[in-house]
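Trainee: Provide a 3D model corresponding to the input given below.
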Amino acid sequence: MKRIIITTSFVAIAACFVAPATVSAEEGLGNVDRGRVIYQFGKGDDVPACQGCHAADGLGDDNVGTPRLAYQIDTYVLKQLADFASGARTDDTMYQMNDIGKALSEQDMKDVASYVHTLKTPYIGSNLDQLRRDGAEVGDPAKGKMIAEYGAPDHGVPACESCHGFHGRSAGRMYPAVGGQNYVYLQHELTSFRNAANEFGSKTLTAEEIASKADNARTNDYMGQMRAVAKNLTDEDIQNLAAFLTLAKPTTPGNPRSPSRD
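Mentor: Down below sits the predicted model:
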């Protein structure tokens, strides 16, 4: 997996000339218009445009391992930005997110989280055939569907839908939408949760443990729930789940987008 190298774009200067932000009709945690400016143009010298890695439409990029942010739960995005800023979340791929998070104010985080929640880009998912051609190990979506819907009781894995909802649309504001998420990101995060579970279990870490843990061990899950699940996932389980979830359409018939979660 490639490590992301982010270069601050000079287009951030353009943010100074954008019309004053107005209150959006789609109220959320923050100001959608200000969030759009940060997402598209960045902020100052330390915050590059989010779209440089996550794409203008919020779909992310399998080539560099970035997630889809479009229509993600705003409270979840806010928590991740805050956790990157505090160091509670680290990542060996998106490692520059820690410095970016520190450069964002709390209001900036709320604004960006509110903006990406408005990006109701249709669910596309990863091109699994292309990933296979590129040499990636890609799982079986049908097997992943069984785990997502029913779990794997034979080795202690509960159904993903119990927290993440039908086809990963999310079953509550503390849980992210994972349906239509990018394959590489899903595989990486599930593996990172498992790495952390193997080292720390599902406990809350001390500041010293957080500071010393490996970047590929993710421990900022709610009450250790993902680590408790991921510890029992095999490599094949992870690949199968990622293959199913990236293709899953968290929609209703005739509706190309998820139902409102507001």
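Trainee: hey, let's count contacts and neighbours off CA atoms from now on
Mentor: Noted.
Trainee: Distance check, Ser86 against Ile210.
Mentor: 10 Å (Cα to Cα, to the nearest Å).
Trainee: From His54, how far out is the residue nearest to Pro158 when sequence neighbours are not counted?
Mentor: Counting by Cα to Cα, 6 or more residues apart in numbering, Pro158 lies nearest to Gly151, which is 4.4 Å off, once chain neighbours are set aside. Computed as Cα to Cα, the Gly151 to His54 distance reads 30 Å.
Trainee: One more: Leu119?
Mentor: Counting by Cα to Cα, the gap from Leu119 to His54 is 12 Å.
Trainee: Am I right that Ile147 is in contact with Ser162?
Mentor: No. With contact defined as Cα atoms under 8 Å, Ile147 and Ser162 do not form a contacting pair (11.3 Å).
Trainee: is it true that Gly172 touches Cys163?
Mentor: Yes. Contact criterion Cα under 8 Å: Gly172 and Cys163 qualify, at 7.2 Å.
Trainee: So which of the two has more stuff around it?
Mentor: More crowded of Gly172 and Cys163, by other Cα atoms under 10 Å: Cys163, with 18 against 13.
Trainee: ok, and the closest non-adjacent residue to the residue positioned nearest the centre of the chain?
Mentor: With distances taken as Cα atoms, centre = their mean, the residue of the chain nearest its centroid is Pro67 (4.9 Å). Of all residues not flanking Pro67 in the chain, Gly60 sits nearest, at 4.8 Å (Cα to Cα, 6+ apart).
Trainee: Can you report how many residues lie near the one you found?
Mentor: For Gly60, using other Cα under 10 Å, the count is 25.
Trainee: Ok, Asp140 next?
Mentor: For Asp140, the neighbour count with other Cα under 10 Å is 15.
Trainee: So what's the residue count around Asp61?
Mentor: By the criterion of other Cα under 10 Å, Asp61 has 19 neighbours.
Trainee: next up, for comparison:
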Amino acid sequence: MRGCKWIVVAVALTVAGSAQAAGDAAAGQQKSAPCQACHSTDGNSQVGMYPNIAGQHAGYIVTQLKALRDGGRKDPVMSPMAANLSDQDIDDLAAYFAGQKIKLGSVPQDVVTLGGQVYRAGNSKTGVPACMACHGPQGLGNDPAGWPALGGQHPEYITKQLGLYASGERSTDINRIMRDIAGRLSKAEIDAVSKYVSGLH
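Mentor: Coordinates of the predicted model:
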């Protein structure tokens, strides 16, 4: 029955949809200078603790920037950066970075089996659903539902975010989906799946 719960939630969120950015990519590029120190000029971060945002769904970027600006999500680096952004600034930045191409990583051989198991099948014994049910077989995410693309993301960043969800420090997930899932993952599963998604495409 646990699997049914996730399917029902997934269908409901897909039908509900998410806010779509209506930004100007050219304007976003002009406004992106402060972002470049952490995310580089094209959104492909050179540091594992900072996420790759190139090619991320515009709607998801908008949602997260507004949460960081308005206090729904807290981050010591990003909250101050987002504090003075207008809705138009956010839409423009989202349009620009969504239009960039992410640079894919690779999957270490030692996590292929466990990482692939968690991502593609989950863990029925602990009630963990397959990550691909929401994020797609290739890690492309689900834009209408507001679920982010994960393929090519830094393992360090994924590991940190899963930890924040598990502890409840991050709570921007609808209906506690990610908090419930992350709380059921073992440390080994988090490590493996975080590395596994970096090579998904």
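Trainee: thinking the residue nearest to the centre of the first structure is in contact with Val178, fair?
Mentor: No. Pro67 of the first structure is beyond contact range of Val178, at 9.7 Å (criterion: Cα under 8 Å).
Trainee: Just the helices from the first structure, written as ranges.
Mentor: Per DSSP state H, the first structure carries helices over the ranges 32-41, 51-54, 74-86, 97-103, 106-117, 128-133, 141-150, 161-164, 183-200, 207-212, 225-230, 235-247.
Trainee: in the superposed pair, what's the mean gap between the third one and the second structure?
Mentor: Taken over the aligned residues, the distance from helix 74-86 of the first structure to the second structure averages 0.4 Å (mean Cα distance after the TM-score superposition for the first structure).
Trainee: try the second one
Mentor: In the superposition with the second structure, the aligned residues lie an average of 0.8 Å away from helix 51-54 of the first structure, counting by mean Cα distance after the TM-score superposition for the first structure.
Trainee: now the fourth one
Mentor: Once the two structures are superposed, the average separation between helix 97-103 of the first structure and the matching residues of the second structure is 1.2 Å (mean Cα distance after the TM-score superposition for the first structure).
Trainee: so that helix aligns onto which residues of the second structure?
Mentor: Under TM-score structural alignment, the counterpart of helix 97-103 of the first structure in the second structure spans residues 78-84.
Trainee: gap between the matching stretch and the chain center?
Mentor: For stretch 78-84 of the second structure, the distance from its own C-alpha centre to the chain's C-alpha centre is 18 Å (Cα atoms, centre = their mean, to the nearest Å).
Trainee: Tell me where the longest helix sits in the second structure.
Mentor: Under DSSP H, the second structure gives helix 2-16 as its longest helix.
Trainee: list the buried ones in that helix?
Mentor: Trp6, Ala10, Leu13, Thr14 (16 or more other Cα atoms under 10 Å).
Trainee: now stretch 98-113 of the second structure
Mentor: Result for stretch 98-113 of the second structure [16+ other Cα under 10 Å]: buried residues Ala98, Gly99, Gln100, Ile102, Lys103, Leu104, Gly105, Val107, Val111.
Trainee: and which of these is nearest Ser171 of the second structure?
Mentor: Taking Cα to Cα as the measure, Ser171 of the second structure lies nearest Ala98 of those, at 23.3 Å.
Trainee: got a list of what the closest one touches?
Mentor: Neighbour list for Ala98 of the second structure: Ile53, Ala54, Gly55, Gln56, His57, Ala58 [criterion: Cα atoms under 8 Å, 6 or more residues apart in numbering].
Trainee: So what does the second one match up with in the first structure?
Mentor: Same thing as Ala54 of the second structure. Match for Ala54 of the second structure (TM-score structural alignment): Ala70.
Trainee: Quick check: its match touching Thr118?
Mentor: Yes. Using Cα under 8 Å, Ala70 of the first structure makes contact with Thr118 at a distance of 7.2 Å.
Trainee: In the first structure, what range does stretch 180-196 of the second structure match?
Mentor: Residue span in the first structure matched to stretch 180-196 of the second structure, by TM-score structural alignment: 228-244.
Trainee: Distance from the matching stretch to the middle of the chain?
Mentor: Computed by Cα atoms, centre = their mean, the chain-centroid distance of stretch 228-244 of the first structure equals 17 Å.
Trainee: for Ala56 of the first structure, what are its contacts?
Mentor: Here Ala56 of the first structure is in contact with Gln40 (Cα under 8 Å, 6+ apart).
Trainee: any idea how far it is from Met146 of the first structure?
Mentor: Ala56 of the first structure is 33 Å from Met146 of the first structure, by Cα to Cα.
Trainee: now Thr234 of the first structure
Mentor: As judged by Cα to Cα, Thr234 of the first structure and Met146 of the first structure stand 15 Å apart.
Trainee: neighbour count winner among the two?
Mentor: Neighbour count, other Cα under 10 Å: between Thr234 of the first structure and Met146, Met146 has more, with 16 against 13.
Trainee: ok, the closest residue to that one other than its chain neighbours - how many residues close by?
Mentor: Sequence neighbours aside, Ala152 is the residue nearest to Met146 of the first structure in space, at 8.0 Å (criterion: Cα to Cα, 6+ apart). Using other Cα under 10 Å, Ala152 of the first structure is surrounded by 16 other residues.
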